[in-house]
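**Q** Sequence and predicted structure, then a few things I'm wondering about:
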Amino acid sequence: MGGPSLEVEATPIPGLLVVRLPVMADSRGWFKENWQREKMTALGLPDFGPVQNNVSFNTRRGTTRGVHAEPWDKFVSVTNGRVFGAWVDMREGSSFGTSYSIEIDPSVAVFVPRGVGNSYQTLEDATTYSYLVNEHWRPGAAYPALDLADPTAAIPWPIPLAEAEISEKDRHNPRLDEVAPMAPRRPLVIGAHGQLGRALVAEFPDARAVDADELDITDAEALRAWPWHEHDVVLNAAAHTAVDAAETERAEAWAANAAGPSLLAAIAREHRLTLVHWSSDYVFDGTAESYDEDDAVCPLGVYGQSKAAGDLAVVTAPRHYLVRTSWVIGDGHNFVATMARLARDGASPGVVDDQVGRLTFTTELARAVRHLLTTRAPYGIYNVTGGGPATSWADVAAEVFEQCGRSRGDIGRVTTQEYAAGKALAPRPARGVLSTRKIEATGFTPEDAMTTLRRHVAG
């Protein structure tokens, strides 16, 4: 005959979970698995990554603490005695003010998500309860608190508060209608002033947006000092993207494209952040018809080499989306803007016709990442480019000219070798076609690149 089973139960407060713990007892006493990551996460408990274990011993029955809404998750259980636990949702949103209570003994534990106010009243003398938390305690950390006797929460205290032992501080907490709800963690956009960064800021208007002057990803000390507890997702659009200059600016390229992402991956591991990072078709040598996400990298130049090194670092973060893309066009200086200017100026440039790939607009990259995050697609590497057939740069230029009222024939078609004559250019992959089958399998359909191009040129 089997013993009691481990169970996880939902409550009226979103994310607040009750865990029924099997307690094995005999003449010697009892034993329980107080925290068992594999079993509990399989039953729906978040893999919240505890980093600190706190123990609270209460001498007398009636000791009452709270209601405190800390900015971290916690897993509360009792070692000996009994506790009445009460929780009030103090997060922004429709569930603000929802309350729940339950008695906790050694067979019951409760997972409390960030921003849910929690309070405990001991029901026996010499009661000990403990809790795991996933942030180290920080001096001066401020968070909402609530009056234990708030009439809206209407917590049914077993021992009247007039008879309970309560700290002076907890006797003066505000009522619910005076509480400022705890805001959710928000995304952080790094490299917000670039073409991709601007598209990400538009797609994620609630994000905090910073550029290198505010947060330099190559500065380890600045990264350590950043308030990561305020964020849940890091969108890293910072990079050294000058392909030709990278051949001589090697230190700068490696710092921005490899060392910086490595530091961010370590931060993401430590703070359980989702790290979103962008890579390039330049990590490949361009000899294949197209590339899948698991193809081996083989970069030709310094830019591609530094991006490939950054890729290897980013995938060490447990929660990562590494987005490889090609031929990026956005709001700013780029190939399409140059061709449109030349068309208006009456020029007839020679454009490379033997490099093949797909245009990718920053709006599509931002939309794809929104999709990955919203659908909680499996973490990993995803190729994201515009849809439709592969084209050459000359094909793109001809389309821009036509949209600007010029003849497609006004574009001269040259080889890479002809174009490079007399110029100090970095090597480029002849084919940078990235397969998008993987992200399409998650339900995302890239818009045809030429359709996006026409809309972009039209303004």
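**A** Looks like it came in fine.
**Q** hey, let's count contacts and neighbours off CA atoms from now on
**A** OK.
**Q** Just the buried residues of the helix or strand hosting A266, please?
**A** Under the criterion of DSSP states H and E, A266 resides in helix 260-271. By 16 or more other CA atoms under 10 Å, the buried positions in helix 260-271 come out as G260, P261, S262, L263, L264, A265, A266, I267, A268, R269, H271.
**Q** so which of the residues you listed comes closest to I166?
**A** Distance to I166 across the buried residues of helix 260-271 (CA to CA) is lowest for H271, with 33.4 Å.
**Q** looking at it, that closest one is touching W228, isn't it?
**A** Yes - at 7.0 Å, H271 and W228 qualify as touching, with contact defined as CA atoms under 8 Å.
**Q** Helix or strand for the spatially closest residue to H320 that is not a sequence neighbour, just tell me which one.
**A** Spatial nearest neighbour of H320, chain neighbours left out: L275 (4.7 Å); criterion: CA to CA, 6 or more residues apart in numbering. Using DSSP H and E, L275 maps to strand 274-280.
**Q** next, the one to line up against it:
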Amino acid sequence: MSGLTVRQTPIEGLLVFDIPLHGDARGWFKENWQRAKMLELGLPDFGPVQNNMSFNAAAGSTRGLHAEPWDKMISLANGRIFGAWVDLRPGDGFGTVFTLELGPETAVFVPRGVANGYQALAPDTVYSYLVNEHWSPDARGSYTYLNLADETVAIDWPIPLSQAEISAADAAHPRLADVTPMAPKRTVVVGCKGQLGRALTALLPGSLGLDLPEFDLRDPAAIASVPWGQVGTIINAAAYTSVDAAETHEGRRACWDVNVACLSRLVEVARQHRIPLVHVSTDYVFDGTAETHTEHEAFSPLGVYGQTKAAGDALVATLPRHWIVRTSWVIGDGNNFVRTMANLADKGVKPSVVGDQYGRLTFTTDLAAGIVHLISTNAPGGTYNLTNTGPTQSWADIAKRVFELRGRSADDVTEVTTAEYFADKPGMAPRPTHSTLALSKLAEAGFEPANADDRLREYLG
């Protein structure tokens, strides 16, 4: 017979596979699920964890229509069935119908939120299905149902429902007009109270925000309380970022605990539940000797904070589905360098600011939008640099620009070296001299952040 092939259907993501049956006088053999071949044909790598079997003794046995909160792959071991699928996900496809007669030579991939119903057309029908979540009695509360006899979708069952064997529960399911579409999986934002976390939750109104003290990754009960099976993506916007405090005895312990130990628990959650993880990284993983840093540059952190972030990046990179988003000089809703300079300008202060550290500002509006873009477009996994665009500047350059936008003279900012600034401040963490990140990979993924000076003017009103 010809090789394995796939057919698209009117329902987005619902795929029909035609499977070769290799037979002789003794019977037949087939590769019922072959991950490598099917992925090459477009099957999502849905990660099945459970195999279920269903047996119908008599023709006419009918079940459905059930939209389940997981993906499934259905196929026949014996007999023939009539399959019907209805899209119950929100959007333009809601209510779209597809039907097909299946035998052992056919398998169908059913994405989460698409209702499926089956009618046995022959006695002793046996069908098998792979699912990518473990079933439990509580799972039924997450199903979405549609009546087999709904007049709107008008499924033409080969054996009339009046002559079919149907359970009382299936007969009582609602009509399409009364069906609430199955909500998509949620995005979890860890560190939702921080500058970036607030920007992310504003862009993702249906997201689940987690932060201390209610959600502590040191607490197994807190981790277990989250319905991870209904989570589509995890964004980790939490970190220990006090770079100077991290150089102290207690700060070092806290920095490693948050940025590595706690992160490792989040990585294991993502691995166990097969959830893509977005992790926010930093220019501090580099020593700053290169004037521009690409995504492929080797780690060379100078201080404890950078060391923990580099270790965290390495942990996240072990996941099969991840995005590491490396950024620098973040400005958002909270205490930050721009806000400090604006306050000093308003108070008439003439500050001294470091002029020999160079980089670009990153406003959380663009950082959050870039992260959402990578997720929503399913960009290739890996590491992406993400800052605002524009020329490389020093901290002193930015401070002078803030003063100008506040109606003060740029000359009121005195430019000093890093050594001069830290001369009377012992115990300060080393900083990378150059923090500019190359943005070409991000542009190839279809996202271009705004110019840093444009965002600065907006930020200062």
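**A** Good, I have the coordinates. Quick caveat, the model's predicted, so the values are computed rather than measured.
**Q** Post the TM-score for the overlay when you can.
**A** Laid over one another, the chains give 0.96 as their TM-score (TM-score structural alignment, normalised by the length of structure 1), with 456 aligned residues with a CA RMSD of 1.5 Å.
**Q** one step back: and the strand holding L275 of structure 1 with helix 260-271, angle?
**A** Orientation check (axes from the mean of the first three to the mean of the last three CA atoms, to 10 degrees): strand 274-280 of structure 1 against helix 260-271 gives 160 degrees.
**Q** what number of residues lie near the counterpart of the residue nearest to H320 of structure 1 in structure 2?
**A** The alignment partner of L275 of structure 1 in structure 2, by TM-score structural alignment, is L277. Per other CA atoms under 10 Å, the neighbour tally for L277 of structure 2 reads 28.
**Q** Quick check, L277 of structure 2 in contact with A237.
**A** No - contact criterion CA under 8 Å: L277 of structure 2 and A237 do not qualify, at 10.8 Å.
**Q** show me the residues around the aligned partner of E133 of structure 2 in structure 1 that make contact.
**A** Under the alignment (TM-score structural alignment), E133 of structure 2 pairs with E135 of structure 1. By CA atoms under 8 Å, 6 or more residues apart in numbering, E135 of structure 1 lies in contact with P50, V51, Q52, W72, D73, H229, H271.
**Q** what about the fourth one, how many neighbours?
**A** Neighbours of W72 of structure 1 under the rule other CA under 10 Å: 18.
**Q** In structure 2, what residue corresponds to it?
**A** Taking TM-score structural alignment, W72 of structure 1 has W70 as its aligned residue in structure 2.
**Q** residue nearest the centroid of structure 2?
**A** T233 (2.8 Å; CA atoms, centre = their mean).
**Q** Quick check: it vs Y421 of structure 2, distance?
**A** 42 Å (CA to CA, to the nearest Å).
**Q** Kindly indicate which of the contacts of E135 of structure 1 lies nearest Y303 of structure 1.
**A** H271 (29.2 Å).
**Q** which residues touch that closest one?
**A** Counted by CA under 8 Å, 6+ apart, H271 of structure 1 has contacts E135, W228, H229.
**Q** Break down the stretch 1-150 of structure 2 into its helices, ranges please.
**A** Along the stretch 1-150 of structure 2, counting by DSSP state H, counting those that start in this stretch, helices occupy 35-40.
**Q** no wait, the stretch 301-450 of structure 1
**A** Assigned by DSSP H, counting those that start in this stretch, the helices in the stretch 301-450 of structure 1 fall at 302-314, 335-345, 362-375, 393-403, 416-420, 437-440, 449-458.
**Q** Right, I'll call it a day here.
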